[in-house]
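missing the sequence, but the structure's below:
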């Protein structure tokens, strides 16, 4: 048995779905089901989803106060007024800033941009920046990807005589800023799609200002939209779909240089943005002023662009090193209490810009919410980020104890916060109480959404091609993950450190390779007859011109008990299940153990095991039992999830010849004839004459001695002249040899399948006949 590291949740389908008997019937059953899971109910919705059309984008004029904003910008351009674009330091913010700057430059505006410093100014507009803008002669400020909560700053702008246009997509508060215009989908009743990213809102404004559809800005929109993790449906899907095409052939020197740093060639997909481009743009603002990222996106000089891209790449490398250093520091110096429902760590000197990433790493490793804070002793404050698990709404829970914070904001899975240093321990205690009251142990597992269970016969290159029609993937349109259940015909570890796992599944003519990165430790936990359940994404692996469907395995589970066959091995590795099961036992006959048994495994003799009433998950059977029914009773009683048969037989009874009745007669006649026999002098003669082993002769003599046919004293055998008539089988030695032979035959010399069947019967279960394989002995 192997427990999954995540909770497996299957995607559901709403009722009253599309009638697939219409013109969409050429789609495969798998794709139809995936489309249904996405809530598509009509043939038109399916067509629009599979073939996104720019014509389906909404009219930007449906955004409230668009006309006011447009008129004010064009007026500023006409009057030669200075316009400041006030952006944000993340990938969405710098993309939005670039979109609007490019638009204003095209219109001949006198413009510049300003990105606040994460460390000294924090997120969004601030009074000091606005006052500085006023001193610099700016008469119009346009925010992008920020500003919807900037009530005070809007008042400052009004006081200074600066007109403020806010373009944003974050959650509006109860009170809105007193700005000249607010362009925000969620503040626009007539605008039906509410989930645009900051770059999407900026693009809509650009379209209105330019008076035409700015196709040349779509590459920037794609970056901001994908990087900001907004739902990739409806308008966002259309913008990213065409934005990726534009990004693949972009003429922007800055993006070309950045793609080269990322080693992106040919067609760009959403994963290239999410894992390569986005993190690099984000890294700039995490470590310094984000202006560099905007300058890179604006750059039209090849040499300068390459220099800027190199710096951006170096900053990303530095960011990765800082994250790794803090994570290592936390793991080495902070004792993670497994009994607590939340991890709260704080230290002076940590870089505030990367704490969200650190928190995410801790969540993935320890499966519980994590809060990572940087301490500022001078200000007496701790500031940082939090990440959560699916079952715990971090935002709502923190709002219950909001008096702990000086500043707090976020959503269910992520948040940023500032609080007095003295409140850090209080925060941990309060959240731990809430979590213990609300969550069960199962809730702490991460969640994986499974689209469908697939048979091996359903998996093909054509299916993978069909699935690609659902791209671009992202929030609200996740890349499908599938469940496959089968017995792997080949299991191996990959990599220099054997950190990765490769499984090969085959059924009839169908086959599937599965790669599980970082799961090489599971290799010894999978028995040869195990039915393995794997969840992952399907793709194509091409090597040396050969294309194969491959699953990138995300999680592994085995739902049944397993038998591991180590019979005949002198040295056993007892660390197989160390991190997976708590109740492990080794069973033997006597107190003498010649193996090095780790401390996490408890010792029991067969007699002690029969009397033991605790929980047993894993059994290492180190020695054959003296009585077969003892082991039968132990297995029936505990039903362990893993059984390791570690038997080693030095002198086999079963494989040795069993003397026939005539053999006993011959030996007895020899003793009777001589009346007295010295074993020391006659043993070799008997062995040579009959071809018997010393052990066989000794066994027959033990039977004679027990039945009182002879007396043996210091190797001298004398005949009992008045023996009672007894059958050979009455001797315990005779019966014990038969019994020992049966035990060896049943447990040691049986095939793997025979041994598996025997244990199944002990467990009160039946096993289906399986193909015999060569294993063990």
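Received, thanks. This is a predicted model, so every value here is computed, not measured.

For the rest of this, base every contact and every neighbour count on C-alpha atoms.
OK.

Counting by contacts, list what the helix or strand where residue 550 lies packs against.
Secondary structure from DSSP states H and E places residue 550 in strand 546-557. Packing partners of strand 546-557 (3 or more CA pairs under 8 Å, 6 or more residues apart in numbering; DSSP states H and E): helix 461-468, strand 510-516, strand 532-543.

want to compare, so here's the second one:
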């Protein structure tokens, strides 16, 4: 494990900000690292406001999209809301369809079948629109590369509005409107929105036409926050505002579908990590195991009893998903061991009967194990389909683009992508992918890294310090939970392995020269027990959280790693 201590921010800027805010220089330094340098920027960071959201008409083609939808409503056209089968896509479809249905009746939804149709805009979906008399399709979280499909629809007199956030190709589809802040010719101030976020901007523009304000759209923000968390987009700028207020909705007045998913959680207040690890996997399970339309059904249901029934069905799908991904991960690890692939720059595995719905999760698990750009393939019809995952700071999308001669199609982001290819291209692609990664990746990136914000002493850790840190939430990419380094540490003799399988570590740590000590827990760090308990000094990297026991709340260190000094 590499520890990467971030450079010390500009001392003059840090001190000026600390004086202006009345905080210590550690807090001020954390803010400067996040691009916050003035009192006004700090106020906006600590007190995000819905007024900070940008004018949706700053997005290229927004006026065209609104005009085409208003025309459809005026002419009594049938509208089909189409979206991908993952969390981002299904929340976007739920958001767009439920808003449109609040002002107009002729609205239908469509989620492609992961197995029969695959990712993105499908011919089957367009045929469904045609069969049902739909003359406008609003595509969410997909469509930016669907040039042929948009042409196919146009031949049937069906228009498209595309709301996507993936990288465009050299040519844009010939749609009525293409909303994508990553378009080269789009000057929208924030280009890290998720698909549901782009859909929300369209809803915001439509709402403005009806005299509605952003406050009228608050009930939709639980969907947007869920998509932001699940799609692992940066929680900066506009995303941070949407996530913060979306979490407020989740914690105070969530829609019945989300309420049904979280009502058994014993949490006073849900944070972004709860959305990532509790809500999102369950919504995803519908599309992974059965069909994404069941997620939309749950998220648009307004009767709580019915929503609870849908949530129970999805809970079972999620249990099935867990069993499948555990089984396939074991088989994939065995394949890697038997083939002796440990010295490669990439991990690429294939088995034709692996469940397509969980290969993305398996790819993530393999990346955690071997820390290599990873591809997990399975058979999909007469082709092979794969999910790709990457390591920090390596762009797997660019690597796939360099292998495009072997691919039928691909799309995605820097850290996650999907692709299909003909089976006869598999070996050639596997070799080319290895070659591309080997020649472009910095070998240091193949060792996991812990990014450390600052070195501090235990004297810095006070209840006030922690209260201010909590105001940095919601955490996520671009605004991660602060991680600290402290040296000259020693366990007081209470160190022990804990957990059902004894893989976690519990300590009580003191620092030389500090009167206060802190309880500490390290998940998966039981192997470090001897290091901590041999009486020698050590150093540790950790974040700070709270531990509640018998009604008492105390500060606790969440250990990330430890080593001898």
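Arrived safely, thanks for sending. Bear in mind that the values here come from a model prediction, so they are computed numbers and not experimental data.

Now the TM-score, please.
Once the chains are laid over each other, their TM-score by TM-score structural alignment, normalised by the length of the second structure reads 0.92; 551 aligned residues with a CA RMSD of 2.2 Å.

about what we covered before: what's the average distance of the strand holding residue 550 of the first structure to the second structure?
By mean CA distance after the TM-score superposition for the first structure, the fitted strand 546-557 of the first structure averages 1.7 Å away from its aligned residues in the second structure.

what range in the second structure does that strand sit on?
On the second structure, the counterpart of strand 546-557 of the first structure by TM-score structural alignment is residues 552-563.

same thing with stretch 465-476 of the first structure?
Stretch 465-476 of the first structure corresponds to residues 467-478 in the second structure, going by TM-score structural alignment.

Work out the gap between that stretch and the centre of the chain.
Relative to the centre of its chain, stretch 467-478 of the second structure is centred 16 Å away, using CA atoms, centre = their mean, to the nearest Å.

do stretch 32-44 of the second structure as well
Per CA atoms, centre = their mean, the centroid offset for stretch 32-44 of the second structure relative to its chain is 24 Å.

got the contact list for it?
The contact list for stretch 32-44 of the second structure (CA atoms under 8 Å, 6 or more residues apart in numbering) reads 9, 13-14, 17, 20-21, 31, 45, 478-479.

buried ones in stretch 25-38 of the second structure?
By 16 or more other CA atoms under 10 Å, the buried positions in stretch 25-38 of the second structure come out as 25-33, 36-38.

what's the closest of those to residue 204 of the second structure?
Relative to residue 204 of the second structure, the closest of the buried residues of stretch 25-38 of the second structure is residue 36; by CA to CA it sits at 27.6 Å.

Tell me how far that closest one lies from residue 227 of the second structure.
Using CA to CA, to the nearest Å, we find residue 36 of the second structure at a distance of 26 Å from residue 227 of the second structure.

contacting residues around residue 401 of the first structure?
By CA under 8 Å, 6+ apart, the residues touching residue 401 of the first structure are residue 430.

Give me the aligned partner of it over in the second structure.
Match for residue 401 of the first structure (TM-score structural alignment): residue 403.

picking that back up, tell me the helix or strand right after the strand holding residue 550 of the first structure.
Toward the C-terminus from strand 546-557 of the first structure - assigned by DSSP H and E - lies strand 562-565.

rewinding a little: is it possible to get CSV of the contacts of stretch 32-44 of the second structure that adds secondary structure?
What follows is these, written out as CSV (DSSP: H, G, I helix; E, B strand; the rest coil):
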residue, secondary structure
9, coil
13, helix
14, helix
17, helix
20, helix
21, helix
31, helix
45, helix
478, coil
479, strand
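
May I see the buried residues of the strand holding residue 550 of the first structure?
Per 16+ other CA under 10 Å, strand 546-557 of the first structure contains these buried residues: 548-557.

returning to that earlier point: out of the helices and strands packed on strand 546-557 of the first structure, which is closest to residue 328 of the first structure?
strand 510-516 (23.8 Å).

okay, and the closest one goes to which residues in the second structure?
The alignment of strand 510-516 of the first structure onto the second structure (TM-score structural alignment) spans residues 516-522.

Which positions in that stretch come out as buried?
Of the residues in stretch 516-522 of the second structure, 517-522 count as buried by neighbour count, 16+ other CA under 10 Å.

Can you tell me what residue 734 of the first structure aligns to in the second structure?
Residue 734 of the first structure maps onto nothing in the second structure, by TM-score structural alignment.

what kind of secondary structure is residue 734 of the first structure in?
Here residue 734 of the first structure is recorded as helix under three-state DSSP.

and the gap between it and residue 743 of the first structure?
For residue 734 of the first structure, the distance to residue 743 of the first structure - CA to CA - is 14 Å.

Mind checking which of the two has more residues around it?
Per other CA atoms under 10 Å, whichever of residue 734 of the first structure and residue 743 has more neighbours is residue 743, with 21 against 18.

what's near enough to touch the alignment partner in the second structure of residue 115 of the first structure?
Counting by TM-score structural alignment, residue 115 of the first structure corresponds to residue 111 in the second structure. By CA under 8 Å, 6+ apart, residue 111 of the second structure lies in contact with 82-85, 90, 125, 291-293.

For these, give me CSV that also has distance to residue 360 of the second structure and neighbour count.
Below are those laid out as CSV (distance: CA to CA, whole Å; neighbours: other CA atoms under 10 Å):
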residue, distance to residue 360 of the second structure, neighbour count
82, 22, 31
83, 19, 35
84, 15, 29
85, 13, 31
90, 17, 34
125, 24, 22
291, 16, 20
292, 16, 26
293, 19, 22
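
Just the ones of the residues you listed in helices?
Among the contacts of residue 111 of the second structure, the residues falling in helices (DSSP state H) are 90, 125, 293.

Identify the residue of the first structure aligned to the first one.
Residue 90 of the second structure maps onto residue 94 in the first structure, with residues paired by TM-score structural alignment.

again with the second one
With TM-score structural alignment as the criterion, residue 125 of the second structure lines up with residue 129 in the first structure.

same check, this time on the last one
Alignment of residue 293 of the second structure against the first structure is given by TM-score structural alignment, with residue 291 as its counterpart.

need the contact list for that match.
114-115.

and what of residue 392 of the second structure?
By CA under 8 Å, 6+ apart, the contact list for residue 392 of the second structure reads 415, 445.

tell me which element it falls in.
Under DSSP H and E, no helix or strand contains residue 392 of the second structure.

same thing with residue 310 of the first structure?
Going by DSSP H and E, residue 310 of the first structure is in helix 302-333.

All good on my end, thank you.
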